[in-house]
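Q: the following comprises the amino acid sequence and a computationally predicted model.
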Amino acid sequence: MLGLCMKAGKLLSGNEQVSEGLKKRQAVLLIVTEDSSPRTKDEYIKAAERLHLPYRLFGEKERLGQALGKGVRTAALITDQGFGRAIAEKIDRRKS
């Protein structure tokens, strides 16, 4: 699902893109990897909470990067409502 979202141009990844997307408020869902450093997690979570942006802690840095066809990634920002809802539901189902 993340790969499709990226191919559709509705996903930002990497620290710079995610930070810019948060500043521009163009996001509907933030995904932060569970194995990110505590400081990184804290920064992203605080930013999401300030913006009232839903977020999920999920997966590992290497696997997120692989899913996107990129290198290691600590976060991804979904910019499309439909993709955001579908991805959040999938993550929630896996965690329950």
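A: In hand now; what should we look at? Numbering: from 1, shown residues only.

Q: going by C-alpha atoms from here, please, whenever you check contacts or count neighbours.
A: Will do.

Q: secondary structure element for Ala76?
A: Take DSSP states H and E as the rule and Ala76 turns out to sit in strand 75-78.

Q: contacts for that strand?
A: Contact with strand 75-78 is made by 5, 10-15, 18, 21, 27-33, 61, 84, as judged by CA atoms under 8 Å, 6 or more residues apart in numbering.

Q: can we see that at 6 Å?
A: By CA atoms under 6 Å, 6 or more residues apart in numbering, the residues outside strand 75-78 that reach it are 10-13, 18, 27-32, 84.

Q: highest neighbour count among these?
A: Counting neighbours by other CA atoms under 10 Å, Leu30 comes out on top of those with 27 neighbours.

Q: okay, now the one to match up with it:
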Amino acid sequence: MNKQSKALSYLGLAMRAGKLAFGDEGVLGAVRSGQARLVVLAEDASANTRKKFQDKCRHYNVELFECFNRYELGGAIGKEARVLVAVLDSGFAQLIRPCLVKPPEVEPIE
């Protein structure tokens, strides 16, 4: 089992344990309240959603990972399609974090 499959499995376990928030409002509330330990954003999310949650996660110091597509993310948690998922438990976050590849920060070329 590769790392991405493990991450999706752990997200499914976290969902069954009731330790996930999903959807725009659910994730936003979890980030603002300090409950979110990490946020997973689908790669095919809209530009507005991407910018909004990059800014919110940076402001509230929550790690944001952009990976999977909306159908993979939704399928992992037993839903049809989901663009955003927040992990609310630090134990699950520690399991999932090493399985996700964070893209390197790209420096602008001047």
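A: Cool, the structure landed. Bear in mind that the values here come from a model prediction, so they are computed numbers and not experimental data.

Q: before we move on, the earlier item: for the contacts of strand 75-78 of the first structure, which one is nearest Gly65 of the first structure?
A: Ser13 (8.8 Å; CA to CA).

Q: show me what contacts the aligned partner of that closest one in the second structure?
A: Superposed on the second structure with TM-score structural alignment, Ser13 of the first structure falls opposite Phe22. Phe22 of the second structure sits next to 84-85 when contact means CA under 6 Å, 6+ apart.

Q: find me whatever residue is spatially closest to Ser9 of the second structure, sequence neighbours aside.
A: Nearest non-adjacent residue to Ser9 of the second structure, counting by CA to CA, 6 or more residues apart in numbering: Ala76, 6.5 Å away.

Q: right, and the one you found touches Ala7 too?
A: No - using CA atoms under 6 Å, Ala76 of the second structure makes no contact with Ala7, being 9.0 Å away.

Q: mind checking what secondary structure the aligned partner of Asp44 of the second structure in the first structure has?
A: Aligning on TM-score structural alignment places Asp44 of the second structure opposite Asp35 in the first structure. Using DSSP: H, G, I helix; E, B strand; the rest coil, the three-state assignment for Asp35 of the first structure comes out as coil.

Q: count of neighbours near the closest residue to Asp35 of the first structure other than its chain neighbours?
A: Ranked by CA to CA, 6+ apart and with sequence neighbours excluded, the top spatial neighbour of Asp35 of the first structure is Glu60, at 5.5 Å. Residues near Glu60 of the first structure, counting by other CA under 10 Å, number 18.

Q: since that was my last question, I'll sign off now.
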